[in-house]
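[1] The sequence and its predicted three-dimensional model are supplied below.
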Amino acid sequence: MKRKIIILCYLLVSLYLSAQQLSTDNKLIDEAFKLAVETLYKNSPDSLIKAGGKYGGEWTRDASINSWNAAALLIPEKDAYSLWSVTTHNHTMIGHQYWDQILWVIAAYDYYEKNNDLAFLRKAYIASSNTMLKLEKMVWDPFYGLFTGPSVFNDGISGYEEPIYSDTIKGGDNVLLYPESNRIKCLSTNCVYYEAYIVLSKMAVALGDNLKHIFYLDKATKLKQNIRKYFYDKKQERLYYLIDGYGKIHQFQECLGNAFAILFGIVNLKEARSIVRNVYIGKYGIPSIYPSFKRFSDQKPGRHNVMLWPFAGAFWADACHHVGSKDLFWKELYAQAEMAVKLNDHCFYELYDMNTGKQDGGWQNGVHYLSVNDQTWSATGFLRMIMNDVVGMNFTVNGLCLNPDVALLNKLGFHRLMGIRYQKSRLDIEVKNCGNKIKRMVVNGVVHGLHNPIKPREGKLHIVLYLGH
């Protein structure tokens, strides 16, 4: 019996994989999309979505980012289980490393919008508001009006320069072993707190809690002002990485910090375009933090320093697309496809060398780390770029709004995106004719308003976009 169940599960997964396909004239992008879908399913053989080939599912940030990127849409049951698995106190608090717990709030609301699950939202609001209150008491710096703690995902000390790093501390790579890490204020982390306040206000509206809606919006406004005050250099048109415990600004370029500040509207569109123009991009994409810290070199690059982390690059590509920098978006998309399919044995790895595009775990405290194979958020980041930016899929509780990038559709020679799950529907999005704008949209044979949401329904949703001039 057990063998029959295993075979059945394998057949179901194979069916989903064969159904979910991208068809364009660019075979590299098609193959990378297929590989990304395979990686997501490969890393979710049971109820839990694992972080990667040699990792489990215990990280709140991995569960949250994978959910936000693609899993909430494609495998919502497993995604919900994974999100709740990183909560504590009977699902009333968010768990794991404190500084990026709050990413969960953003992912939870995104899950609600994609799946229209009000029961999920009610529970998520309790966990989100409880955790925010705890963190406000625990890590709020009233002098700066910012949250303290390390930067998003950078739990290794290789992501920090002196005085956060100190060679007098021996025997550990975890940033929390270094006392100065508790006093720093980081761009990416504070951007996430800002967006979490915005999302909490939206949760409050959805649940009829109007007083809390205003309460959280007020907190968001004040935090945004302080992020701009301390991290944004208007004269240089740049965003800086962190403020250490002595008040010194570390003027490094942080990939995620820049991306989140743009995507969350902390900088306006004009400012964002200037920031994007001034950002350093390597041969194969944007490094996590740039330039190199003084203890690292080209021969021994820092793991959380100048290496390429594809999931972070996907958020950066998303930000570039947001401001209309389609050339930089394409550079990141194509480089990630090339690194996964051509340069690294048909695999989405955890991180890469920015100069060679080869998988490399980088250096930390004198140790050369592995880059883990089949990294889930590397794969879901690629799916995010295709679904969110190229195809322009935007989900609300009212339905799917499509705003495809016609220039990118034409550049790819886009034909069809098939088999994408959306609640009880299977989306099949097809492009016909040539042109520089969408003239008409037809859903299941009926003409549909270009700006009207497409509501999910049981069975197939065949969407045809007709291009023209």
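    It's in. Numbers count the residues shown, from 1 in each chain.
[2] rest of the way, CA atoms for contacts and neighbours
    Will do.
[3] What is the end-to-end distance of stretch 136-149?
    Using CA to CA, to the nearest Å, one end of stretch 136-149 lies 12 Å from the other.
[4] what packs against the lengthiest strand in the chain?
    When secondary structure is assigned using DSSP state E, the longest strand within the chain turns out to be strand 459-468. Using 3 or more CA pairs under 8 Å, 6 or more residues apart in numbering; DSSP states H and E as the contact criterion, the secondary-structure elements in contact with strand 459-468 are strand 425-432, strand 437-443.
[5] Of those, which is nearest residue 397?
    Proximity of the helices and strands packed on strand 459-468 to residue 397 was assessed by CA to CA; the nearest stretch is strand 425-432, lying at 14.5 Å.
[6] Residue 272 in helix, strand or coil?
    In three-state terms, and counting by DSSP: H, G, I helix; E, B strand; the rest coil, residue 272 is helix.
[7] still on that earlier bit, what's the spacing between the longest strand of the chain and its chain's center?
    27 Å (CA atoms, centre = their mean, to the nearest Å).
[8] okay, now the one to match up with it:
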Amino acid sequence: MNHFYIFLAFITMLFTCSPASNVDEPLVKTTQYAIYKDKVVQGKDTAFVKSGQHIVSNYISPASQTYSNFIKYKFSINEKDNELPVGEDHWVVIEPDMKEAPTVKFGEKPEAPSNIEPKMLPPNYTFTFRVDVSDVLNAFKSKGFFETLDGSRIAESDFKGFYIAGNAEPLSWDFVNLDNKKMKLQPTSNPNIYEITLVLNPYDDKVRDIKEWKQSLALEQAPKFSSDIPLVDAMFNMSMEEAFKTIEPDSTLRTGTKWAGVWTRDVSFSTFLAFAYLYPENAKISLLKKVKRGRIIQDTGSGGAWPISSDRTIWCIAAWEIYKVTGDADWLNTIYPIIKNTLEDDDKTLRNEETNLYCGESSFLDWREQTYPKWMDNKDIFASYNLGTNAIHYQARRILTEIAKIKGDSFEKYETEAESIKKGMNHHFRLPETSFYIQYLYGRNDMIPSQRFEALGNALSILFDVADPEFAEDVIDNAPTTAYGTSCIFPQIPDIPPYHNNAVWPFVQAFWNLAAAKTENDAALTHGIASIYRPAALFLSNYENMVASTGDFKGTEINSDRMLWSIAGNLAMIYRVFLGMSFEIDGLHFDPFVPHAFQGEKTLTNFKYRNAVLDITVKGHGKKITSFLLDGKTMSNAVISHDLVGHHTVEILLQADATSYSHLNAFEN
């Protein structure tokens, strides 16, 4: 695997540029793009920062120019993946002037494609798909139900329709939203044949070459940020505006422009990154929407929900963060039994006493073939042990330990459980031949390690202190980094379309950046911040994901702008990295890390912390605090007490520390 040539560009940039001196010099320069104080340039595409409230971008997705004529698809009953086994799809190569695919029979095993040489399909290509559903309809008539390949029965009275899913826009593998995407087939003159006509490679030639974001909301009660880097100011203002727009009429936090409602993991990761300290009441309401019978609701995953997917305990981390921010005793009383009930259920169902690990699907990586071998079914995924999921289970038990101490209850059991998980993680996920934690253990008769790198799990293991400081540095130092960011997994899985595979997710990048800041790796953090700012500026919104190989927002299986956790990740770069905020029981701690490329003065005003309002200024770069002033007085610790009242100023002076280092393990994707 060849090292990617941006590494030398980064080293040159980090040690030869004077990033604060000239707007014509790039802050960050790679072979793919460059970030300046007032613009982002990627080939012929540029996002110009006119001011902190105005960005103009001429970016147009190149996806329509690379749209393949090799289409994979399968049919569905009632928006379920229930026609063919995982990894088996119908397919068609659309030749010139071809207007329809051959009619296939529902459930019939397709021939495997061979010697396919895909070509580009022209934009706005009208094409028809047909399916013979006679077996399904005959079963309804004779038995009153149809039995799918996994043995599930669909009663005739429950039948909603036939749908199509696939790998090329407007087709999607997002089965649960096929009806919303208008992927329902219609009957033809032959009652056994259903069809749908779609416009493949959709492209709107009326899309303007120049698009812009202008701040439209005053947000007078919100904190205000300013620096000597207009791009950073614009990223803050755009993300703060998008954060406010996520608040629904019922006071919950919307998941994204295209995704209504509250999702456990989305709102929980978002709450930790930003919403606990920006909109704690909305975060509370949203979290409580994901509680039933005094227990946390698990998001859907490969197997439907808990216990195959078992990362619902990320809720505990979000709920605890709100308490540390607000000090709200009533909130603590509310979340204590919910966390305790949930963890007790998990102990009975998920815990393996031999490994000291908890089974279940990868946290957030919940789309089976995107990160698991095709032969693995839901039972196999349930029986596996994932790095990120166990990091969350570990931290949840540490939190329950702390809450029990506050309440004066017995805590030793939870403390012991947490230490057991940590021991199990370091024994099973940390191998001599790898310089980072492995992805998961999997198998049937014997568990074997998947030595693929998983970004979120490694980041959480560093942030939650599963990794000792020396190994944490090794992880950041040696983890593979691609041109457009730290991909969810590495290496990518061949022949699997981008989503979790071959993708960069800004919220994952944000957690990776927090881990890089903790280990004081300037190069990794610089590249990580650039990997969040580049797409947000060019795309004029905080999209959920992008293709790792192209950096484009089009081409992944599902995507949306104004995504809650992407917004939170962008804002965390200001609050948690540049300003270094960390909320603890005793107060607001500061541990900023400003990379060399982003050096300069940064000021946040009107930040509300409990009963205090803070105006905070950070000067310089690096991680070493040389002075910490509260209202002009030197303080011995960089901490604001939880009982501080009134309006105050905080000034932090940084100096590059000789112990900080810069290394980026850049790879070809």
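    It's in. Quick caveat: nothing in here was measured; it's all calculated off a predicted structure.
[9] TM between them?
    Their TM-score after superposition, calculated using TM-score structural alignment, normalised by the length of the first structure, is reported as 0.85; 429 aligned residues with a CA RMSD of 2.4 Å.
[10] Name the residues of the longest strand of the first structure that are buried.
    Taking 16 or more other CA atoms under 10 Å as the basis for neighbour counts, the residues of strand 459-468 of the first structure that come out buried are 460, 461, 462, 463, 464, 465, 466, 467.
[11] Aligned to the fourth one, what sits in the second structure?
    Matched by TM-score structural alignment, residue 463 of the first structure corresponds to residue 650 in the second structure.
[12] residues contacting that match?
    614, 615, 616, 617, 628, 629, 630, 631, 632 (CA atoms under 8 Å, 6 or more residues apart in numbering).
[13] can you check residue 385 of the second structure too?
    The neighbours of residue 385 of the second structure, taking CA under 8 Å, 6+ apart as the test, are 357, 358, 359, 360, 361, 440, 441, 442.
[14] how about the last one, what's its match in the first structure?
    Residue mapping for residue 442 of the second structure onto the first structure gives residue 244, with TM-score structural alignment as the criterion.
[15] residues near the residue nearest to that match when sequence neighbours are not counted, how many?
    With CA to CA, 6 or more residues apart in numbering as the measure, residue 184 is the residue that lies nearest to residue 244 of the first structure, at 4.5 Å, once sequence neighbours are left out. A count of nearby residues for residue 184 of the first structure, using other CA atoms under 10 Å, gives 22.
[16] if we can go back for a sec, can you list the buried residues of strand 459-468 of the first structure in TSV and add distance to residue 2 of the first structure?
    As requested, the buried residues of strand 459-468 of the first structure are arranged in TSV below (distance: CA to CA, whole Å):
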residue	distance to residue 2 of the first structure
460	32
461	35
462	37
463	39
464	42
465	45
466	48
467	50
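[17] Tell me the one of these nearest residue 278 of the first structure?
    Sorting the buried residues of strand 459-468 of the first structure by distance to residue 278 of the first structure puts residue 467 at the head of the list, at 34.7 Å, by CA to CA.
[18] give the contact list for residue 541 of the second structure.
    Going by CA under 8 Å, 6+ apart, residue 541 of the second structure touches 238, 239, 535, 561, 562.
[19] do residue 452 of the first structure as well
    When contacts are counted by CA under 8 Å, 6+ apart, residue 452 of the first structure touches residue 401.
[20] Kindly report the same for residue 64 of the first structure.
    With contact taken as CA under 8 Å, 6+ apart, residue 64 of the first structure is in contact with 83, 103, 104, 106, 107, 108.
[21] just so I have it, where are all the helices in the stretch 201-350 of the first structure?
    Using DSSP state H, counting those that start in this stretch, the helices assigned to the stretch 201-350 of the first structure run over residues 210-231, 255-263, 269-278, 310-322, 326-338.
[22] Mean neighbour count added to these, as TSV?
    Supplementary listing: those in TSV, determined by neighbours: other CA atoms under 10 Å:
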stretch	mean neighbour count
helix 210-231	17
helix 255-263	26
helix 269-278	17
helix 310-322	26
helix 326-338	21
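[23] for the ones you listed, which one sits closest to residue 289 of the first structure?
    When the helices of the stretch 201-350 of the first structure are compared by CA to CA, helix 255-263 sits nearest residue 289 of the first structure, at 6.2 Å.
[24] corresponding residues in the second structure for the closest one?
    Alignment of helix 255-263 of the first structure against the second structure: residues 455-463, by TM-score structural alignment.
[25] got the contact list for that stretch?
    363, 387-389, 391-392, 436-437, 439, 467-468, 472, 475, 486-489, 508-509, 511-512, 514-515, 518.
[26] switch to 6 Å and redo it
    Stretch 455-463 of the second structure is contacted by residues 387, 388, 391, 467, 472, 488, 508, 511, 512, 515 when judged by CA atoms under 6 Å, 6 or more residues apart in numbering.
[27] closest to residue 267 of the second structure among these?
    Comparing the contacts of stretch 455-463 of the second structure against residue 267 of the second structure with CA to CA places residue 508 closest, at 13.8 Å.
[28] residue in the first structure matching that closest one?
    Aligned against the first structure - with TM-score structural alignment as the criterion - residue 508 of the second structure pairs with residue 312.
[29] how near is the nearest residue to its match once chain neighbours are set aside to residue 319 of the first structure?
    The shortest distance from residue 312 of the first structure to any residue that is not its chain neighbour, by CA to CA, 6+ apart, is 5.7 Å, and that residue is residue 256. Distance, residue 256 of the first structure to residue 319 of the first structure, by CA to CA: 10 Å.
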